[in-house]
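J.: no letters, just coordinates:
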């Protein structure tokens, strides 16, 4: 029997905005239960939402419905030390011990707080106050859009790891060579924590048009060509997007990725389609 551990498989969901969205999310969570995830992450993308209701409420639902560890997103830019201390206490009471520390998008109409200018400041604060929490930080294979250079971006990642991150979770990407370069650059800087690859299937024309602006993720020409061929056929378009995601995952696993983190968009059908074709890659 091989002693090599298979990669982890995890999923991301986000708080629903309507009763219909909640019903769809519950179906997705039921689907996730059969995928045996290492953890499910719960986003918090809008600092104007009520964190306890949106993120902590969903974390409880995931624990009850999926029965796996939960990782919650926590944003630095608009959060104070007092708020974080209260949230950490709430997380402890819920049995949630994993956090993805992010700076968060800046709102042009609102001044960010002074306590945590960067994700590394938030991570350092949590690790000093509650060292039992497992902390993850974000990595950017294409480089963070606000970083002046790739070297500056990698230096920021080093700061997050030094502050207490035990894992890196990447922004979405569609060129595995870009991920390979990022992983090599991390190794050259002695960033040795596991790097989980963020995968977001492109399932619609609207999504294809948005990924570069929303995520800074470049679509490689072979993928563009395949999508162009089915641009006016939504069913075929979705099939091509799913095929490409599966190909990405197979290639990443073949090259020793530590884990795959699948952005579900709360769609059960996407989870089912990809897991059916990749489950054997994650079996112990």
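T.: The structure has been received and is ready for your questions. This structure is a prediction, so every number in the text was calculated from the model and none was measured.

J.: contacts and neighbour counts: CA atoms only from here.
T.: Noted.

J.: could you identify the helix or strand that succeeds the helix ranked longest in the chain?
T.: When the chain is parsed with DSSP state H, its longest helix is helix 234-254. On the C-terminal side of helix 234-254, the nearest following helix or strand under DSSP states H and E is strand 259-263.

J.: what is the subsequent helix or strand relative to that next one?
T.: Tracing the chain C-terminally past strand 259-263 and defining elements by DSSP H and E, one meets helix 268-278 next.

J.: can you name the residues in contact with that next one?
T.: Counting by CA atoms under 8 Å, 6 or more residues apart in numbering, helix 268-278 makes contact with 24-25, 27-29, 31-32, 35, 242, 245-246, 249-250, 264, all of which sit outside it.

J.: comparison target below:
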């Protein structure tokens, strides 16, 4: 099933994201994670591509196939272009198709730190355009409520986003954020630019201080005073900080769903416990909103 169709069937689409294990980590670890996540019955599960712009030994297709063909959950395979040739991209798309994967998240990807990009495509909209013209996938793309870290301004970033949508993007998944007001303001801005495809809000529960510091350094997400106060209060108590991070994410999601967001995309960080706790708190809320569609 093409994920784009879910947005006409449900008021709120709920999905999870996992990432392939590092080459030094046994692949069996992610199998255990997926075994636990499947019981949450998400609308789909996305699988990230190689971090840092790498694609060597990538397990995205393998895990996407497992999700789709073993667990019967729709899979969204991430695909980056900045460090891939046309031939590599075409082979990957063929491999996905051969494994019954119908959904792709088209991304530029991280520019490699230690080498020049070798890709034939330098921007996400170019990858969207190629897939749309040559294949029959449902295409998702990323959006950045606070602007991409490499963009000179949010307005300029929205111009790039419009290109991706005009080239055939079916729906968007947002970068993580911790202040819902920034997400709402972003929605207002893109609506004025006639970007009207559904957007899922990307939510990441932060469960340790090291994770916070890494997130901020990578994506530039701003931390509201309320969030900082919570993190500072519980940073030396592992369990308290974990539970506070879960509670903060749940509060975000409840507010977003109540405000009419079309989807929630939960960055699980391969942590089934955290995903399960959040799901337990929000499933009746999302279920209630989706039941309204049937009335």
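T.: Done, it's in. Remember, it's a predicted structure, so these values are computed and weren't measured experimentally.

J.: quick revisit: can you flag the buried ones in the contacts of helix 268-278 of the first structure?
T.: Buried residues within these, counting neighbours by 16 or more other CA atoms under 10 Å: 25, 28-29, 31-32, 35, 242, 245-246, 249, 264.

J.: what's the most distant pair in the residues you listed?
T.: 25 and 249 (23.6 Å; CA to CA).

J.: sketch out the helices for the stretch 51-200 of the second structure, chain order is fine.
T.: With helices called from DSSP state H, counting those that start in this stretch, the stretch 51-200 of the second structure shows them at 60-69, 86-98, 124-134, 154-166, 180-192.

J.: returning to what we had before: ok, the contacts of helix 268-278 of the first structure vs residue 126 of the first structure, which is closest?
T.: Distances from residue 126 of the first structure to these, taken as CA to CA, are shortest for residue 264 (27.6 Å).

J.: in contact with the aligned residue in the second structure for that closest one, which residues?
T.: Taking TM-score structural alignment as the criterion, the aligned counterpart of residue 264 of the first structure in the second structure is residue 268. Taking CA under 8 Å, 6+ apart as the contact definition, residue 268 of the second structure lies against 16-18, 204-205, 274-275.

J.: residue 141 of the first structure too?
T.: Contact analysis of residue 141 of the first structure by CA under 8 Å, 6+ apart lists 170-171, 173, 178-179, 181-182.

J.: kindly recompute the last result at 10 Å.
T.: Residue 141 of the first structure makes contact with 150, 153-154, 170-183, 185, 197-198, 216-217, according to CA atoms under 10 Å, 6 or more residues apart in numbering.

J.: buried ones among these?
T.: Using 16+ other CA under 10 Å as the burial test, these include 150, 153-154, 170-176, 179, 182-183, 185, 197-198, 216-217 as buried.

J.: my read: residue 168 of the second structure touches residue 129, true?
T.: Yes: with contacts counted by CA atoms under 10 Å, residue 168 of the second structure reaches residue 129, the gap being 6.6 Å.

J.: so what sits against both of these two?
T.: Taking CA under 10 Å, 6+ apart as the criterion, residue 168 of the second structure and residue 129 both touch residue 139.

J.: what's the counterpart of residue 73 of the first structure in the second structure?
T.: Per TM-score structural alignment, the equivalent position to residue 73 of the first structure in the second structure is residue 78.

J.: can you get me a residue count around residue 121 of the second structure?
T.: Residues lying near residue 121 of the second structure (other CA atoms under 10 Å) number 19.

J.: what count of nearby residues applies to the counterpart of residue 8 of the first structure in the second structure?
T.: With TM-score structural alignment as the criterion, residue 8 of the first structure lines up with residue 13 in the second structure. Neighbourhood size, residue 13 of the second structure [other CA under 10 Å]: 23.

J.: what sits against residue 13 of the second structure?
T.: The neighbourhood of residue 13 of the second structure, defined by CA under 10 Å, 6+ apart, consists of 3, 6-7, 42-44, 198-200, 261-265, 286, 290.

J.: try 7 Å
T.: 6-7, 43, 262-264 (CA atoms under 7 Å, 6 or more residues apart in numbering).

J.: quick one: contacts of stretch 207-224 of the second structure?
T.: Applying CA under 7 Å, 6+ apart, the contact partners of stretch 207-224 of the second structure are 149, 177-179, 206, 235, 241-242, 245.

J.: mind checking what secondary structure the aligned partner of residue 37 of the first structure in the second structure has?
T.: When the two structures are superposed using TM-score structural alignment, residue 37 of the first structure falls opposite residue 42 in the second structure. Secondary structure assignment for residue 42 of the second structure (DSSP: H, G, I helix; E, B strand; the rest coil): coil.

J.: and if you look at the one 4 residues further on?
T.: Three-state call for residue 46 of the second structure (three-state DSSP): strand.

J.: what's the separation between the spatially closest residue to residue 240 of the second structure that is not a sequence neighbour and residue 241 of the second structure?
T.: Excluding its sequence neighbours, the residue lying closest to residue 240 of the second structure (CA to CA, 6 or more residues apart in numbering) is residue 234, at 6.0 Å. When CA to CA, to the nearest Å is applied, the distance between residue 234 of the second structure and residue 241 of the second structure equals 5 Å.

J.: residue 272 of the second structure now?
T.: Between residue 272 of the second structure and residue 241 of the second structure the distance, using CA to CA, works out to 17 Å.

J.: swap in residue 78 of the second structure?
T.: When CA to CA is the yardstick, residue 78 of the second structure and residue 241 of the second structure sit 30 Å from each other.

J.: again, but for residue 290 of the second structure
T.: Residue 290 of the second structure sits 31 Å away from residue 241 of the second structure, going by CA to CA.

J.: looking at the two, which has the bigger crowd around it?
T.: Each of residue 290 of the second structure and residue 241 has its neighbours counted (other CA under 10 Å); residue 241 has more, 21 against 16.

J.: quick one, what contacts whatever residue of the first structure lines up with the more buried one?
T.: Mapped onto the first structure by TM-score structural alignment, residue 241 of the second structure lines up with residue 237. The contact partners of residue 237 of the first structure, taken as CA under 7 Å, 6+ apart, are 203-204, 227, 230-231.

J.: out of the residues you listed, who's the most crowded?
T.: Within the contacts of residue 237 of the first structure, residue 227 tops the neighbour count with 23 neighbours, counted by other CA under 10 Å.

J.: within the helices and strands, which one has the residue in the second structure that that residue lines up against?
T.: Under the alignment defined by TM-score structural alignment, residue 227 of the first structure corresponds to residue 231 in the second structure. Using DSSP H and E, the secondary-structure element containing residue 231 of the second structure is helix 225-234.
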